[in-house]
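>>> Output the structure for:
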Amino acid sequence: MTVIRALAFDVFGTVVDWRSSVIAELERFGRDHGVSADWPAFADDWRAGYPAAMDRVRRGELPWTKLDGLHRMILDDLLAAQDISVSDEDAEHLNRVWHRLNPWPDSVAGLIRLKQRYVITTLSNGNVSLLTNMAKHAGLPWDCVISAELFGHYKPDAEAYLGCAALLDVAPDELMLVAAHPSDLRAARDAGLRTAYVVRPLERGPGRTPPPAEDGEFDVLATDFLDLADQLGA
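You can find the predicted model right below:
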């Protein structure tokens, strides 16, 4: 079996708790502006809107657009649907909540351990500035920040996975994708990468079942990053 030389991490939901972070910021936004809404549902709708927005880029309906731009388009539509009117400056500050997401409790400690043995990088649809600012905010100790923005292809396009391996100068099967989303892992596996499924049962809120995976479908199944470090000998 080929030796793993690098680990590439999906970020939203895998490394950071996007939902709780966004809900907390939306609640502050509501208090500051004297408006109310079902903020958990607003957060879910904001996140749910971005796959369709990416597909518009893939179909050529939109030019290549970094994730900040897609998030802002979705946000503007959601605010309009709620009849919430704020300044462009305030809307842009809210949009950048995705730069200020908080990590899961095990993320930083687990990454520090894994970093001792492997090159660790992001491989996210988030743009480079978003991922860099998030790392600064959350204390994420990446060796480098790799984004779909660098390839002009969002995951799950194969170009993102293969491009990450090429930038790190490793073979695809020397790179392991770590993610909480089986669909992402399946696309990485199909591109020749190794795979680690880290289950995040609270990503979409309490009482929701994590996406299922078949027994043995991925190279590693872990409960969190500390368990992943144990299994990978870090």
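>>> From now on I want contacts and neighbour counts done on CA atoms only, so please keep to that.
Fine.
>>> Just list what the lengthiest helix in the chain packs against, helices and strands only.
The longest helix of the chain (DSSP state H) is helix 39-58. Under the contact criterion of 3 or more CA pairs under 8 Å, 6 or more residues apart in numbering; DSSP states H and E, helix 39-58 touches helix 18-33, helix 67-81.
>>> Which one, of the ones you listed, ends up nearest to T195?
Of all these, helix 18-33 sits nearest to T195, with 22.1 Å by CA to CA.
>>> contacting residues for R204?
R19, D44 (CA atoms under 8 Å, 6 or more residues apart in numbering).
>>> My guess is L62 contacts R56. True?
Yes: counting by CA atoms under 8 Å, R56 is a contact partner of L62 at 5.8 Å.
>>> for comparison, sequence B:
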Amino acid sequence: MSFAVRALVFDVFGTLVDWRTSIAREVQLALEPRGLQVDGPAFADAWRDEYQPAMEEVRTGRRPFSTLDVLHRRNLDVVLHRFGLDAAVDEPLRVHLNRAWHRLDAWPDVTPALERLRGRFLVAPCSNGNISLMVDLARRNGWHWDAILGAEVARDYKPKPEVYLAAARAFDCAPHEVMMVAAHSSDLAAAAAAGLRTAFIARPDEHGPGRGEIQASVPVDLQAADLADLADRMGA
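Prediction:
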């Protein structure tokens, strides 16, 4: 590479974890024993569709900062109502369902590739997920971070510049010494605008088979087929 990168920071939902399959599984495991039939993937999609609108309330200042766990819970109540499940899902089950985001499974390439990358670079999530959520995902999937960064540290949500810049400051790095790694062109465009380097990871099945991004639609420093390919390209 013709540029010096000291740290890699990662988007998590979609880039490192298969949130759709995991949430669909968790919803069905929680509801079907109670005799509640639900289309797990459709429920996962509906829940995820509330993600950006909820964060936009914070980004625009209409709501004070709340962690993603809090936003996910508000969104869960909306989706349960939409699916006609209000009366059938009690408070303890709602709490359990909301914690499903803490039980997401990594894409198969992620855990070994992260370990390789950590041998050469500082590594951390730069996610909209809160710290406890990131800790639980790391413990579940065997990840070893050098720090946990992102929205809760910055007290705002991507793609606001402060989220990326706070991550760079936490590692005592200039923005150009940090590379944002993500499967979403919009995330990478925002990181680049804040001065970070960028790497795109293809996740063609994030939103279902063939319904994820396969290449960046914005200029990036690197494009990779998966995280193992990125580790190869970064000399890790």
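>>> Mind checking the helices and strands packed on helix 39-58 of the first structure for the one nearest to V220 of the first structure?
helix 18-33 (23.5 Å).
>>> Relative to the second structure, what is the average displacement of the closest one?
Superposed on the second structure, helix 18-33 of the first structure shows a mean distance of 1.0 Å to its aligned residues (mean CA distance after the TM-score superposition for the first structure).
>>> what about R31 of the first structure, neighbour count?
R31 of the first structure: 11 surrounding residues under other CA atoms under 10 Å.
>>> V145 of the first structure: which element?
strand 144-147 (DSSP states H and E).
>>> Show me what G207 of the first structure aligns to in the second structure.
In the second structure, the residue paired with G207 of the first structure according to TM-score structural alignment is G210.
>>> Identify the residue nearest that match in space, chain neighbours excluded?
P204 (5.2 Å; CA to CA, 6 or more residues apart in numbering).
>>> can you tell me how far the spatially most distant residue from the centre of the second structure sits from A154 of the second structure?
Distance from the C-alpha centroid of the second structure, by CA atoms, centre = their mean, peaks at G35 (31.3 Å). Using CA to CA, to the nearest Å, we find G35 of the second structure at a distance of 42 Å from A154 of the second structure.
>>> ditto for P204 of the second structure
Counting by CA to CA - P204 of the second structure and A154 of the second structure are separated by 30 Å.
>>> Can you list the residue ranges for strands in the first structure?
Using DSSP state E, the strands found in the first structure span residues 6-9, 119-124, 144-147, 175-179, 194-198, 220-222.
>>> now these in TSV, with distance to P156 of the first structure and mean neighbour count?
TSV is the format used below for the strands of the first structure (distance: least, CA to CA, whole Å; neighbours: other CA atoms under 10 Å):
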stretch	distance to P156 of the first structure	mean neighbour count
strand 6-9	13	24
strand 119-124	10	23
strand 144-147	12	21
strand 175-179	12	26
strand 194-198	14	23
strand 220-222	20	18
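>>> could I get those as TSV with distance to A229 of the first structure?
Converted to TSV, these look like this (distance: least, CA to CA, whole Å):
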stretch	distance to A229 of the first structure
strand 6-9	11
strand 119-124	12
strand 144-147	19
strand 175-179	12
strand 194-198	11
strand 220-222	9
